[in-house]
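In: below: sequence and its predicted model.
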Amino acid sequence: MLNQVVKFSKKLPGIPTLPFIGNLTFLLKNKKNLPIALEKVSRQLKKNFGIWFGPIFGVFIVEPDDIEIILTSPLTADKEPTIYEIFAKFLGPTSLQPSKADKTYRSDKKLIMSIINSKYVFKFIDTFNYHANVLVNVLENKVDKGEFDVLNNMSHCIADIVFETIFGIPGKNQQGSVDKSVSHIERVMELLFQRALNPLWHFDFLFNVLSKHSKEWYHTKTGIDFFLENLIAEKTKNYPKSKDNENDSKFRCSLFDQLFSNVEATQKWTKEETKTNLFTLFLASHDTLHGTISFSLLMIAMHQEVQDKIRQEVNEIVGDELINENVLNNLTYIDMTLKEIIRLFPIAPLMGRVTSDDLKLTSHTVPKGCSIALFALGVHKNPKYWIEPDKFNPERFSVENSKNRPKYAYIPFSGGARMCPGYKYGLACLKTIISHVIRNYELSTNMKMSDLDLYMNVSIHNRTGYPVSLKKLKS
């Protein structure tokens, strides 16, 4: 099987390799700006390309037709094992990190989807509104005081929302009671990606001996384990078991309460599986949302004409009222703006798969056992499908401008059977926060698009921060 992969690698364009280490030199040289370096390679080669990660060959897919084949084929249902084994070292075994052979995945995902589908998501709108309003009040202290990095405030706001909607516990991070798990979760993604990028660190012994991050890895893991074990113990102790309390919304609103109810009834997950699945949800929701909302406010501050259109839409549709289901569905310009932000700064810039058999794409056949990377940043900036791909322009997502674009030229939440189950939750949360902030404050920044210094630790972040100035709008 390896021989077939080696033969195949010679047919694809790519970066010159060195014996045994492949493209490791390129990867380590560009580890601080890897998404930009890979996107430049993609733009230069103008087609799918290959990279050797030590002994592992990965095919980077940037063609929409091939992306569609991969996302809809049963031959690529398995996620790339090397990366997910690193995740499992931290998270533990979890059904939310599936392989095709894992028979529990489909039913477990069905459970998750049933809880965070569009109908259930709207039950969280009151929570979104409440914490977005707390954010508006907290930001009052930043008015007319120059630029500040919004990331910390966004992290605390999203953490409060996640605590209540996923864990079912009060979120008080914005009020100054910052939970240690929040700082742990922000560091986890960096540690996971750094370890995944270096093939030597895939081995526990070498990681423990060679990596300066090994102590922090285990310290962070211990802290998160402690938080989740206490949460589960408290839920087990206080969860209502009588039928009298069964329909009490106070006990059954959060995602954890729904999951816990199912686990109690079916004994489907062990305590360890419950813990690791909860952590996966926490990790996925917090890291993606606090980064995306920070980019959103920065882009809105940077582009005054976009800000004016958003504010006009919010004033006309929302006014002084709270966000509700009908309002969310009618905020079309905010929706276009979020799509453009996620195009430029993908939530998942790389999505790994592995072929379980030979897979025929449009221009070549990928052999069995080959690793595949769906390169969202590459296809999102492919000049064949995006005019001026580096420019921020929400109008490109209007109905008229979108109608002739290939469906899979835009893959914000993956697609097919592996599509992110929480995307509706995320979009509803982001729209609510933006609406509250934009109707209370005028945003500005001295930062330009050319000042961005992007790096990746699973999702994309900006090394130069998210500096924004606030001016209070008149009531």
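Out: All right, it came through fine.
In: okay, CA-based contacts and neighbour counts for the rest of this
Out: Will do.
In: residue 194 versus residue 28, what's the distance?
Out: The gap separating residue 28 from residue 194 is 10 Å, by Cα to Cα, to the nearest Å.
In: mind checking which of these two has more residues around it?
Out: More crowded of residue 28 and residue 194, by other Cα atoms under 10 Å: residue 194, with 18 against 13.
In: in the helix or strand encompassing residue 153, what counts as buried?
Out: Residue 153 is part of helix 151-162, with elements assigned from DSSP states H and E. By 16 or more other Cα atoms under 10 Å, the buried positions in helix 151-162 come out as 151, 153, 154, 155, 156, 157, 158, 159, 160, 161, 162.
In: go on, stretch 400-417?
Out: 408, 409, 410, 411, 412, 413, 414, 415.
In: again, but for stretch 137-149
Out: Applying 16+ other Cα under 10 Å to stretch 137-149 flags 139, 142, 147, 148 as buried.
In: show me what the helix or strand hosting the first one is packed up against.
Out: Put plainly, it is residue 139. Element membership of residue 139 [criterion: DSSP H and E] is helix 125-139. Judged by 3 or more Cα pairs under 8 Å, 6 or more residues apart in numbering; DSSP states H and E, helix 125-139 is in contact with helix 151-162, helix 423-438.
In: nearest approach to residue 398 belongs to which of these?
Out: The closest of the helices and strands packed on helix 125-139 to residue 398 is helix 423-438. By Cα to Cα, the value is 17.3 Å.
In: quick check: buried residues in that closest one?
Out: Those buried within helix 423-438 under the rule 16+ other Cα under 10 Å are 423-438.
In: want to throw the helices and strands packed on helix 125-139 into CSV with distance to residue 268?
Out: Below are those laid out as CSV (distance: least, Cα to Cα, whole Å):
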stretch, distance to residue 268
helix 151-162, 24
helix 423-438, 25
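In: take a look at this one as well, against the first:
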Amino acid sequence: MSQFNKEKMFWSDSFSNLLVITIMIILLYFKNYFKAVYLALRLPGPPILPLLGNVLLVTNSKKMEAIAIKMPELYSPVMRIWISMIPFFLVYEPKHLQIVLGSNKYSTKNMLYSLLHNFIGDGLITNTGEKWKLHRKLIQPYFHINVLKVYFDAFFKYSTVMVADLEQETDVNVVKFANRFVLDVLQDTILGLPARTDQSPYRKGKLFMPYRITRPWLLLQTLFKRTEFSKQEAEHQVLLRNYTRKILENKKNSFGCSNSSVNNLMEMMIEISKENQEFTEEDIINEACTFMLAGQDSIGAALTFSLYFLALHQDVQDRVMDELKSILKGANRAITFEDVGEMKYLEQCIKETLRLCPSVPIIARVLTEDLSLGKYVLPAGANILVAPFATHRLPHVFPDPLKFNPDRFSTENKSQIHPYAYIPFSAGPRNCIGYKFALIELKTVISQILTKYHLTLAPGHEKLNFSYRITLKAKNGIWLRLRKRCEN
């Protein structure tokens, strides 16, 4: 046999093998897909529209809220939702969530997170597998409680600024003040920019993920790229990355030139990259973008909702004030990091706020193995939705679930709560890395505001209406009436 014929046979066999492997992969994918479809057709769920499925439900806040409240009696123990022709399975019971979230064995991030790649790149939110494990391992130590003390000066500084910004206000929508405060803190603690600026591109970002979910044909990247929204998203991503890259370059050039200590995450990540070549400059930019973008809406929403409930429940606000007076012992002085650690009842109030108003109301996963939940078997490859908003309203876990009751999280009571029944920061190995950061920041700013102002709800703005996007928001803002407290 000639050399030519041997090579021809080799390439022919290689192509045949590749074709067989490709066909097997496609068949395996569709096998799991059809398993998921078959199960979805047997499960209860909201009425669907042809081709669209339940996508219009996502834009209807009142219906979403009603379903979350009645879910246990209507759709137990698993509910199906269709995003176009893709079935999703909503799991909400704590014992089931412990399986889904408690180990990387059963689940990983699903297709919806890929829609964030265009905007924030490959950070802790969007990464999976070994890269995620490495980044989590390297960054986690910088969110230890002892390290978080470094950030307290920024929390206190911008809390004081926010209190001053509210000085001339009476009836005020606190959302814009809260968002300004949160961005100022993030610019300082993440990027190391201590001066306030209105020029930050992080102030102007817009995410088109919700828009794409409600128009399922745009989930296809090839179609989305043909839209004006794709162009806007790409332009803003370039703006964010160039802005962050310039800050990184300045930090690297000045790093080690002075005796000042490392006091922001950007500098901490530069230290990481020096000791770990796998953690590159692009990784630093991706993670900085992730923390800046993820932190804004989530902490801002938690702050405004907390202020709303304190204004609504005067007895709770009075108890918080009694606690603050006890901590400060009547002295007219600035709070300290140690003081924040003693604000136990205020922390209970924040936790109860996040129970009723979790900043991220939906978490998405995809199963990597078949998963048995009661009489149902969810197949590998199935898309899972976890709904903290619904789980936090389960009456057999939280009696009288719609009542605002911070004592649920008292020392005596919190031990009775299933560890996967309260998940505002997710749970398990992929929980939010910055939850302690957020709690300390929130306690610092809320204590500062309450020390200066007595809060009530502005007349005509008593009802809270939700808006569901990536994060949970107040549809018409949070309007408060501020009254200065008497100086002691």
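Out: Done, it's in. All figures in this text were calculated on a predicted structure; none of them were measured in a lab.
In: before we move on, the earlier item: pull up the aligned stretch in the second structure for the helix holding residue 139 of the first structure.
Out: The aligned range for helix 125-139 of the first structure in the second structure is 152-166, by TM-score structural alignment.
In: just the buried residues of that stretch, please?
Out: Neighbour counts over stretch 152-166 of the second structure (16+ other Cα under 10 Å) mark 152, 154, 155, 156, 157, 158, 159, 160, 161, 162, 163, 166 as buried.
In: for residue 142 of the second structure, see how far away the first one is.
Out: Residue 152 of the second structure sits 14 Å away from residue 142 of the second structure, taking Cα to Cα as the criterion.
In: kindly report the same for the fourth one.
Out: For residue 156 of the second structure, the distance to residue 142 of the second structure (Cα to Cα) stands at 19 Å.
In: from residue 437 of the first structure, how far off is whatever residue of the first structure lines up with residue 326 of the second structure?
Out: Under the alignment by TM-score structural alignment, residue 326 of the second structure pairs with residue 316 in the first structure. For residue 316 of the first structure, the distance to residue 437 of the first structure equals 15 Å [Cα to Cα].
In: and for residue 52 of the first structure?
Out: Relative to residue 437 of the first structure, and taking Cα to Cα, residue 52 of the first structure is found at 45 Å.
In: contact partners for the counterpart of residue 258 of the first structure in the second structure?
Out: Using TM-score structural alignment, the equivalent of residue 258 of the first structure in the second structure is residue 268. If you count contacts by Cα atoms under 8 Å, 6 or more residues apart in numbering, residue 268 of the second structure has them with 142, 262.
In: among the buried residues of stretch 137-149 of the first structure, name the ones in strands.
Out: residue 148 (DSSP state E).
In: pretty sure residue 449 of the second structure is touching residue 163, no?
Out: Yes - using Cα atoms under 8 Å, residue 449 of the second structure is in contact with residue 163, at 5.9 Å.
In: now find how far off-centre stretch 144-152 of the second structure is within its chain.
Out: Per Cα atoms, centre = their mean, to the nearest Å, the displacement of stretch 144-152 of the second structure from the mean C-alpha position of its chain is 21 Å.
In: where does the residue nearest to the spatial centre of the second structure land in three-state SS?
Out: The residue lying closest to the centre of the second structure (Cα atoms, centre = their mean) is residue 360, at 4.9 Å. Following DSSP: H, G, I helix; E, B strand; the rest coil, we place residue 360 of the second structure in the coil state.
In: what's it aligned with over in the first structure?
Out: In the first structure, residue 360 of the second structure lands on residue 348 (TM-score structural alignment).
In: contact partners for its match?
Out: 376, 412, 413, 414, 458, 459, 460.
In: now with 6 Å, please.
Out: Residues counted as contacts of residue 348 of the first structure (Cα atoms under 6 Å, 6 or more residues apart in numbering) are residue 459.
In: from residue 332 of the first structure, how far off is it?
Out: Relative to residue 332 of the first structure, and taking Cα to Cα, residue 348 of the first structure is found at 23 Å.
In: and what of residue 30 of the first structure?
Out: 38 Å.
In: ditto for residue 368 of the first structure
Out: 43 Å.
In: mind checking how far stretch 391-402 of the first structure is from the chain centre?
Out: Going by Cα atoms, centre = their mean, where stretch 391-402 of the first structure is centred and where its chain is centred differ by 22 Å.
In: shouldn't residue 484 of the second structure be in contact with residue 455?
Out: No - Residue 484 of the second structure is beyond contact range of residue 455, at 8.9 Å (criterion: Cα atoms under 6 Å).
In: what about those two, which has more around it?
Out: More neighbours surround residue 455 than the other of residue 484 of the second structure and residue 455, with 23 against 14 (other Cα under 10 Å).
In: report the contact partners of the more buried one.
Out: So residue 455 of the second structure contacts 311, 481, 482 (Cα under 6 Å, 6+ apart).
In: rewinding a little: quick one: which helix or strand includes the match of residue 258 of the first structure?
Out: helix 265-275.
In: for residue 252 of the second structure, see how far away residue 268 of the second structure is.
Out: 11 Å.
In: equivalent analysis for residue 376 of the second structure, please.
Out: 54 Å.
In: the spatially closest residue to residue 377 of the first structure that is not a sequence neighbour and residue 273 of the first structure: what is the separation?
Out: Nearest residue to residue 377 of the first structure in three dimensions, chain neighbours excluded: residue 349, at 5.3 Å (Cα to Cα, 6 or more residues apart in numbering). Separation of residue 349 of the first structure from residue 273 of the first structure (Cα to Cα) stands at 27 Å.
In: now which residue in the second structure aligns to residue 271 of the first structure?
Out: So, by TM-score structural alignment, residue 271 of the first structure is matched to residue 281.
In: how many neighbouring residues does that match have?
Out: Residue 281 of the second structure: 15 surrounding residues under other Cα under 10 Å.
In: likewise residue 237 of the second structure?
Out: 21.
In: rewinding a little: closest to residue 108 of the first structure out of the buried residues of helix 151-162 of the first structure?
Out: residue 162 (20.1 Å).
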